[in-house]
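Peer 1: Following is a predicted model, sequence given first.
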Amino acid sequence: MVSVVILTKNEERDLARCLESLKWSNDVHVLDSGSVDQTIKIALDYNAKVSKHKFESFGQQRNFALEHIDFKNEWILFLDADEVVTKEFKEDLISSILEADDETVGFYCCWKMMLEDRWLKYCDNFPKWQFRVLKKGKAEFTDFGHGQKEGRVDGKLEYIKEPYLHYSFSKGWTQWIERHNKYSSQEAEARLDNCPPFRNIFNKHSSTRNPALKSWLIKVPGWPLLRFLHAYFFNLGFLEGSPGFIYCTNMAYHEFLISIKMRELKRKKRQVELKTI
């Protein structure tokens, strides 16, 4: 009933756990972007179909899958290798698809952020929603910042409320910090050059509201510190012990990197403008 696409690059640490949770699907695809470890072997060991394409962005990679992979099923679920489908998520996914009317062409999904085997419910502002399930030929993705959101949608989107698991820190903090240093550059450009209108902050759909909130809150003086205080104290992140403190601190640092990179981009643009005068 549901085909699955997993984006990979050097995911030997996480991929087996993800694939183990997908044995219920009769059509699992791994779209790899240049792995040099055991990722491909693991995928083949689990009888997943492997395709390859150079990574440009999350949105473009997912759209490449939609355009070039021959899916068996009408509905497609997109995952990353560090994500795991639970029994409850699978049941909610299938029941939601079976109950969907003809106008429904996709679903937003949410996740449980896991750190040191603890669900960071408060620190991570659960639930956060991402467009991850769609009907073949009825929708596609577009890039925003380092991630993606829904692009063209020929119908309406609903919600799958049962979460899957997200092990974002499974490769260790060194890898997480290196990755988010790159992500912060992409976020800085997106928030500066593609700032959504202020009215989107009040939109009922989080996929529209959250990009606007990110782009406008970063302009508030001292926002990285406020981000920490909001998550750790106001949202009760302190109840999640040391993992909660570590997560809130690093997310505040991530926002700090975005803010100083936006400042740098603004300075470069002003210098270019002055040279053209």
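Peer 2: That came in fine, so what should we check first?
Peer 1: going forward, measure contacts and count neighbours with C-alpha atoms only.
Peer 2: OK.
Peer 1: Count the neighbours of residue 207 for me.
Peer 2: Applying other CA atoms under 10 Å, we find 18 residues neighbouring residue 207.
Peer 1: What of residue 163?
Peer 2: 23.
Peer 1: likewise residue 201?
Peer 2: Counted with other CA under 10 Å, residue 201 comes out at 19.
Peer 1: Can you tell me the SS state at residue 10?
Peer 2: coil (DSSP: H, G, I helix; E, B strand; the rest coil).
Peer 1: Was I right to think it contacts residue 37?
Peer 2: Yes. Judged on CA atoms under 8 Å, residue 10 makes contact with residue 37 at a distance of 5.6 Å.
Peer 1: Looking only at neighbour counts, state which of the two leads.
Peer 2: It is residue 10, of residue 10 and residue 37, that has more neighbours when counted by other CA under 10 Å, with 17 against 13.
Peer 1: Distance of that one relative to residue 80?
Peer 2: 12 Å (CA to CA, to the nearest Å).
Peer 1: try it against this one:
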Amino acid sequence: MKIPLTVIILTYNEAKNLPTVLQSLNEFVDEIFIVDSYSTDQTVEIAKSYGSNVVQHKFETHTKQWIFALNNLTIANNWILGLDADQQITTELVKELMNLFQTGNPSHSGYYIKRRMYFLGKWIRHGGYYPRYLLKLFRKDSVYLDEGELMDHHFYVNGSTAKLQYDLIEDNKNETLSFWLAKHIRYASLQAKEEIDKARQLQTANADLFGNQDERRQWLKKLWERFPLFIRPLLYFFYRYFIQLGFLDGKQGLIFHFLQACWYRFIVDAMIYEQEKSKIKDKIKSAPKQL
């Protein structure tokens, strides 16, 4: 029995990942949309072979791509599950979702789901990475995004939220170490630009250490901005690897926590420093010369 739920997945060259996620969905949801950024592999053919609706649209940022999808797709249901192509639904989560809809209309505007993330084949369980709750299930008429989020995207809802009990798995089959490094250098440039734009007023969650997942994230983001460049990545790695027991994730954990908490964040800080120095030079050049 299928439930009145629409799944939307963004793709670009996801032929290795897509069959797994579609297999985990086809048995219980009645509508799947693939929003593809003109893949050059077999992504579109695979999506169509599973009966998914495919729409292609040029990619700018994840947030803009999601805004396009939510505003332009002809979605049959009022409930949407927004996934990445490297995410799959566990059997336990399938049962939980089916029970949620079969017992009546869900009472909240959005639901957070725990992400179980794998890196180089290992589940990263420590360093603050599990459980990490992501807002993935939401009412179509309640959701919105912040277009100013350049590096990543987050869903926000008007109304109450709740947490589901079971996990979704994130395991990117494209992701060799060289792939991860190249991707995060691109991400660093976007994150640096986002952090520099201090004047932008976020129309998203309030900053609250004791609030929901997104409110805590905004609070921690404000705290992060107060720390000095180049020092904060080192402190962050120490906190994640030692205080939050990241060392228990073994060799893969050492690689992941160092790269994600220290290496990546250091590159972001270097790019911020570079752009701020460039702005100072431009101001000096444009200043009127005194006679």
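Peer 2: Structure's in. What do you need? Since the model is a prediction, treat every value here as computed from it, not as a measurement.
Peer 1: Now the TM-score, please.
Peer 2: Here the TM-score for the pair of chains, by TM-score structural alignment, normalised by the length of structure 1, is 0.89; 275 aligned residues with a CA RMSD of 2.4 Å.
Peer 1: looking at this, residue 187 of structure 1 is in a helix?
Peer 2: Yes. The assignment for residue 187 of structure 1 (three-state DSSP) places it in a helix.
Peer 1: show me what contacts it?
Peer 2: Taking CA atoms under 8 Å, 6 or more residues apart in numbering as the criterion, residue 187 of structure 1 is in contact with 144-146, 258.
Peer 1: Same question for residue 12 of structure 1.
Peer 2: 37-39, 42.
Peer 1: which one of the residues you listed is nearest residue 49 of structure 1?
Peer 2: Closest to residue 49 of structure 1 out of these is residue 42 (11.1 Å), distances taken as CA to CA.
Peer 1: any idea how far the residue in structure 2 that the closest one lines up against lies from residue 31 of structure 2?
Peer 2: Counting by TM-score structural alignment, residue 42 of structure 1 corresponds to residue 46 in structure 2. According to CA to CA, residue 46 of structure 2 and residue 31 of structure 2 sit 16 Å apart.
Peer 1: more crowded one of these two?
Peer 2: A direct count of neighbours by other CA under 10 Å for residue 46 of structure 2 and residue 31 places residue 31 higher, at 21 against 17.
Peer 1: could you list every residue that touches the nearest residue to that one once chain neighbours are set aside?
Peer 2: With CA to CA, 6 or more residues apart in numbering as the criterion, residue 31 of structure 2 has its nearest non-adjacent residue at 4.8 Å, and that residue is residue 6. Residue 6 of structure 2 makes contact with 29-33, 75-81 under the criterion CA under 8 Å, 6+ apart.
Peer 1: Redo those as a markdown table? Include secondary structure and distance to residue 176 of structure 2.
Peer 2: Shown next, in a markdown table, are these (DSSP: H, G, I helix; E, B strand; the rest coil; distance: CA to CA, whole Å):
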| residue | secondary structure | distance to residue 176 of structure 2 |
| --- | --- | --- |
| 29 | strand | 31 |
| 30 | strand | 33 |
| 31 | strand | 32 |
| 32 | strand | 28 |
| 33 | strand | 27 |
| 75 | coil | 35 |
| 76 | coil | 37 |
| 77 | coil | 37 |
| 78 | coil | 37 |
| 79 | strand | 34 |
| 80 | strand | 31 |
| 81 | strand | 27 |
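Peer 1: longest helix in structure 1, by residue count?
Peer 2: helix 241-276 (DSSP state H).
Peer 1: So for that one, what gets flagged as buried?
Peer 2: 243-245, 247-259, 261-262, 265 (16 or more other CA atoms under 10 Å).
Peer 1: Quick one: map the residue nearest to residue 31 of structure 2 onto structure 1.
Peer 2: In structure 1, residue 6 of structure 2 lands on residue 3 (TM-score structural alignment).
Peer 1: can you give me the helices for the stretch 101-250 of structure 2?
Peer 2: 177-196, 213-226, 232-238, 250-257 (DSSP state H, counting those that start in this stretch).
Peer 1: what's the closest of those to residue 167 of structure 2?
Peer 2: Across the helices of the stretch 101-250 of structure 2, the minimum distance to residue 167 of structure 2, taken as CA to CA, is reached by helix 213-226, at 15.8 Å.
Peer 1: Next, the angle helix 177-196 makes with that closest one.
Peer 2: 80 degrees (axes from the mean of the first three to the mean of the last three CA atoms, to 10 degrees).
Peer 1: how big is the offset of helix 213-226 of structure 2 relative to structure 1?
Peer 2: Aligned to structure 1 and superposed, helix 213-226 of structure 2 gives a mean residue distance of 3.1 Å (mean CA distance after the TM-score superposition for structure 1).
Peer 1: Need the contact partners of that helix.
Peer 2: Taking CA under 8 Å, 6+ apart as the rule, helix 213-226 of structure 2 contacts 133-134, 205-210, 232.
Peer 1: Export those residues as a markdown table, with columns for distance to residue 218 of structure 2.
Peer 2: As requested, the contacts of helix 213-226 of structure 2 are exported to a markdown table (distance: CA to CA, whole Å):
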| residue | distance to residue 218 of structure 2 |
| --- | --- |
| 133 | 14 |
| 134 | 14 |
| 205 | 7 |
| 206 | 7 |
| 207 | 5 |
| 208 | 7 |
| 209 | 8 |
| 210 | 11 |
| 232 | 17 |
